[in-house]
Every structure is written in structure tokens, then in C-alpha cells.
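Engineer: sequence and predicted structure, then a few things I'm wondering about:
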Amino acid sequence: MSFALFVLVAAALPADPPPAAKSRRDDPNALVCRRPPVTGSLVQGRRICRTRAQLRAESEAARASAETAQDHGAITSCAAQVLGGC
């Protein structure tokens, strides 16, 4: 009796989950929520939720903007330039 129950339960379980279900970290549509710190407050904060694809796009846009600013001389890599160095 218990062997027959085991066989029925084993047959009902999937052998391997689909690849998408194995790693949610790789899913671009997975929702990621963060609570960035609020300056001057230990308890206040807003929860910001975005999909992984949105976060990746925002990160890429920020990186491209920083590179553009550096290329046009708005940002220099030498902090000592203010003091007459470099």
C-alpha cells in the first residue's frame, strides 16, 4: 500500500522545473523592490519597485550620462587640479 502511494506521488511530481523557474535572478521581468535610505531619518523611506530590465536600462543611462560628462570635460579625473596639481 505505501509503495503504491509512493509511486503515485512520485509520478505526480515534475522531474525538473522549467529553466525559467530555476533562476529568478536572470528573469528580466522579475520585480525588484528596494528601500533607499533617506538622509536625516532612520525610519522613513520609500519603497521603489522596478523590473530587472528597467533597473538595467536606468543603470546604462546613468553610465552613459557620466561618460558623456567626462568626455566633454565637465568632470575631471584629477582632484588635485583644483590645487594646481596634475
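Structural biologist: On my side now, so go ahead.

Engineer: going by C-alpha atoms from here, please, whenever you check contacts or count neighbours.
Structural biologist: OK.

Engineer: nearest residue to residue 45 other than its sequence neighbours?
Structural biologist: Nearest non-adjacent residue to residue 45, counting by Cα to Cα, 6 or more residues apart in numbering: residue 38, 5.7 Å away.

Engineer: next up, a structure to set beside the first:
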Amino acid sequence: MYVASIILSALLQASNPQPVADKKEDPDAEMVCRRVDVTGSLARKERVCKTRGEWRRLADSGNAAARDIIDFSRSRPSGQ
């Protein structure tokens, strides 16, 4: 009986979960994994894990680069 009470007390101490609010302080810090196509392969995909903030920054930089290309091509007269 004594051993069972020791085990029970150890389990109760170990099962004290942290509040959910503590884990969700920064939503950009959450890890997100995506499957990305491998260049040069028709079927191969690779798993890439980054934080939400890193994925957002990558998307924003890609959109900015595309916007710069469009703006540059619009500013030049056609045929040049």
C-alpha cells in the first residue's frame, strides 16, 4: 500500500500541466511543418519545419520580390 501511495503521488506531481495561455504567448513561435516539392523531381517532397513567423517572412519577401519585378517592368517603355 505504501508503494502505491508513493507512485500515485509521483504521478500526480508529474501530471501538473502548464496553463494553455503560457504556451500561446507568441503565436509566431509555433512550429509548422510543410511538405515542399523538391526541384528536379516529379514525386519527391521534403518536410520543412519553421516557425509561423519565419513562414510569414518568407512569403512577404517573395511577394515583395515579385512586386518589384512587376513595378520595374511597368516603368520601362515596351521593346526595351
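Structural biologist: Right, received. Where do you want to start? This one's a predicted model, so the numbers in the text were calculated from it and none came from an experiment.

Engineer: overlay the chains and give the TM-score.
Structural biologist: For these two chains in superposition, a TM-score of 0.54 is obtained (TM-score structural alignment, normalised by the length of structure 2); 56 aligned residues with a Cα RMSD of 2.7 Å.

Engineer: and the residue nearest to residue 45 of structure 1, how many neighbours?
Structural biologist: Using other Cα atoms under 10 Å, residue 38 of structure 1 has 11 other residues around it.

Engineer: in structure 1, which spans are strands?
Structural biologist: Remark: strands assigned in structure 1 by DSSP state E are 31-34, 48-51.

Engineer: which other helices and strands does the first one contact?
Structural biologist: Meaning strand 31-34 of structure 1. Contacts defined by 3 or more Cα pairs under 8 Å, 6 or more residues apart in numbering; DSSP states H and E place strand 31-34 of structure 1 against strand 48-51.

Engineer: ok, now the last one?
Structural biologist: In this structure, strand 48-51 of structure 1 packs against strand 31-34, with contacts taken as 3+ Cα pairs under 8 Å, 6+ apart.
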